[in-house]
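> okay, structure incoming, though there's no sequence with it:
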């Protein structure tokens, strides 16, 4: 059984694969201040809920955009599974040509998403990930990672409005049903959600024309992330919502790197 971790700025998503099938997935809040022992307890409890024992985990792969958390998480994995996790970092095989000015600057989650999206849906395509930041990634017809755009996430935009405007309240991210609103909360919801739909549509349309100038309609658009369903329900620009694409990408990358991998760790590294 393979255990995968997608470490984001807001949440950590973990899942288990039996063969090529994602059997279970869990979500926990990202907390850079937690110790390795605290993560041992959290991970153990989530696995125990599905009656999965630590000895049943054959290997572990981790993708992270939160460097400050990795010390505790890596040590938790070592303590719990007696395994050295495979990390998605520069030098790992992805099967994808990264045509970024500096490939080391591309977030691990963006690469993992792109790898899975291309294998599952083929190119040309755009992957929109609605996370703490919203990322737009362009993958060419032959599978080259071309780059993309990064925008503030929906929740960041909502929180900024609450924090910077003295009289505006914190709001739930739900659709108000209309744009001409009769109260402050609905007015804010309308501006955040419908405004964000406009942002997504404009960026995607421009990316489509750059990706495929002669036939932009051939470019597929795949959305993922916590708020992908909310936004996709208000636009026809998104072709597919795939909530497990990051976990699927971790499995694909693991398979590319698992042969002859040194996963066992010496006893002296098990402490700490």
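Cool, the structure landed. Just so it is clear, the structure is predicted and the values come from calculations on it, not from any experiment.
> contacts and neighbour counts: CA atoms only from here.
Fine.
> need the helices for the stretch 51-200 of the chain, in chain order.
67-81, 108-121, 154-164, 184-211 (DSSP state H, counting those that start in this stretch).
> so what's residue 110 up against?
By C-alpha atoms under 8 Å, 6 or more residues apart in numbering, the residues touching residue 110 are 135, 137.
> no wait, residue 152
By C-alpha under 8 Å, 6+ apart, the contact list for residue 152 reads 132-134.
> try this one side by side with the last:
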């Protein structure tokens, strides 16, 4: 059994894989990890002890440091990191490959292994990333938008009177109060942006065979973005598992 750990900007996603299948998964709020003592890492000790390897991918250095310290406090040493001990076997065709978020590349890897052809990958998280994988399995680059919670937070912090609201699909597009106006603006603005971007990507690159969505907010948009062919909730964890499997020969040598 292996434990895949995706350290993000808001949450840590943890998935346990056995016989190549995801058998359990959960999320840890980053604030919980910061506020707790290292010896109270919110992962069952049995899960850590039963895992042959703990594979970590991170886009958040500060939380990563806290997580490593927490593991060290309970004497867990069987840790491998994506990009350090584990190489990503996917061509990254951008100007500065080292600056691309590891989660984006893992999503691309997992998406391509799933479809075997050209794919658009949309990850609905703190930021919304929209990336393109070529027919040959190359990471071509993409776009980054603010996520719905990030947009709501920014509106609240950058204005004097607008409240911070929980974004979900409003019943009507026109809001009859400030809260619903914000919900509608952010929700339908995001929908419109993604539909237009997918259209432009297909126009620019020729027809891309699949569009896959993942991330914590992906299901929120399922009804209004018919361009999405597949929803894979834990695509990044799948990417971590695949990257580990593709490096097994080197790790065992």
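Yes, it's here. Everything numeric in this text was worked out from a predicted model, so none of it was measured.
> superposed, what's their TM-score?
Scored against TM-score structural alignment, normalised by the length of structure 2, the superposed chains reach a TM-score of 0.91; 252 aligned residues with a C-alpha RMSD of 2.1 Å.
> quick one on the thing from earlier: who wins for proximity to residue 249 of structure 1 among the helices of the stretch 51-200 of structure 1?
Proximity to residue 249 of structure 1 (C-alpha to C-alpha) singles out helix 108-121 among these, at 4.3 Å.
> in structure 1, what residue corresponds to residue 50 of structure 2?
Taking TM-score structural alignment, the alignment pairs residue 50 of structure 2 with residue 56 from structure 1.
> any idea how far residue 18 of structure 1 is from that match?
According to C-alpha to C-alpha, to the nearest Å, residue 56 of structure 1 and residue 18 of structure 1 sit 10 Å apart.
> what do the two both touch?
By C-alpha under 8 Å, 6+ apart, residue 56 of structure 1 and residue 18 have these common neighbours: residue 1.
> all strands of structure 2, in order?
For structure 2, applying DSSP state E gives strands covering 2-7, 11-18, 21-29, 53-58, 79-81, 119-124, 127-133, 139-146, 210-214, 230-231.
> output these as a markdown table; include the columns distance to residue 246 of structure 2.
Converted to a markdown table, the strands of structure 2 look like this (distance: least, C-alpha to C-alpha, whole Å):
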| stretch | distance to residue 246 of structure 2 |
| --- | --- |
| strand 2-7 | 14 |
| strand 11-18 | 15 |
| strand 21-29 | 15 |
| strand 53-58 | 13 |
| strand 79-81 | 13 |
| strand 119-124 | 21 |
| strand 127-133 | 18 |
| strand 139-146 | 17 |
| strand 210-214 | 22 |
| strand 230-231 | 24 |
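> make sure residue 23 of structure 2 is actually in contact with residue 14.
No. Counting by C-alpha atoms under 8 Å, residue 23 of structure 2 sits too far from residue 14 to count as a contact (11.0 Å).
> the more surrounded of the two?
residue 14 (22 against 11; other C-alpha atoms under 10 Å).
> how many neighbours does the residue mapped onto residue 140 of structure 2 from structure 1 have?
Alignment note: residue 140 of structure 2 maps to residue 146 in structure 1; criterion TM-score structural alignment. Counted by other C-alpha under 10 Å, the residues lying close to residue 146 of structure 1 total 15.
> close enough to count as contact, residue 12 of structure 1 and residue 4?
No. Applying C-alpha under 8 Å, one finds residue 12 of structure 1 not in contact with residue 4, separated by 10.3 Å.
> can you pick out the residue with more neighbours from those two?
Set side by side, residue 12 of structure 1 and residue 4 show more neighbours around residue 4, with 27 against 17, by other C-alpha under 10 Å.
> so who does the more buried one touch?
Residues near residue 4 of structure 1 by C-alpha under 8 Å, 6+ apart: 14-17, 60-62, 247, 250-251.
> ok, residue 244 of structure 1 next?
residue 224.
> that one pairs with which position in structure 2?
Per TM-score structural alignment, residue 244 of structure 1 is aligned with residue 234.
> residue 183 of structure 1 pairs with which position in structure 2?
Under the alignment (TM-score structural alignment), residue 183 of structure 1 pairs with residue 177 of structure 2.
> burial count for its match?
Counted with other C-alpha under 10 Å, residues neighbouring residue 177 of structure 2 total 8.
> and it, how far is that from residue 189 of structure 2?
Separation of residue 177 of structure 2 from residue 189 of structure 2 (C-alpha to C-alpha): 17 Å.
> excluding residues flanking it in the chain, which one is nearest the aligned partner of residue 152 of structure 2 in structure 1?
In structure 1, the residue matched to residue 152 of structure 2 (TM-score structural alignment) is residue 158. Counting by C-alpha to C-alpha, 6 or more residues apart in numbering, residue 158 of structure 1 lies nearest to residue 192, which is 6.6 Å off, once chain neighbours are set aside.
> that neighbour -> structure 2?
Residue 192 of structure 1 maps onto residue 186 in structure 2, by TM-score structural alignment.
> again with residue 34 of structure 1
Match for residue 34 of structure 1 (TM-score structural alignment): residue 34.
> which one is its match nearest to, not counting chain neighbours?
Here the nearest residue to residue 34 of structure 2 in space, its sequence neighbours aside, is residue 66; by C-alpha to C-alpha, 6+ apart that works out to 7.1 Å.
> quick one: map the one you found onto structure 1.
Aligned counterpart of residue 66 of structure 2 in structure 1: residue 72 (TM-score structural alignment).
> can you give me the neighbour number for its match?
Residues near residue 72 of structure 1, counting by other C-alpha under 10 Å: 19.
> residue 78 of structure 1 versus that one, what's the distance?
Note on residue 72 of structure 1: its distance to residue 78 of structure 1, by C-alpha to C-alpha, is 10 Å.
> ok, back up a step: and the match of residue 183 of structure 1, how far from residue 45 of structure 2?
48 Å.
> just to revisit the earlier point, as CSV, the contacts of residue 4 of structure 1 with distance to residue 175 of structure 1 would be great.
Below are the contacts of residue 4 of structure 1 laid out as CSV (distance: C-alpha to C-alpha, whole Å):
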residue, distance to residue 175 of structure 1
14, 29
15, 30
16, 33
17, 35
60, 39
61, 37
62, 34
247, 28
250, 33
251, 35
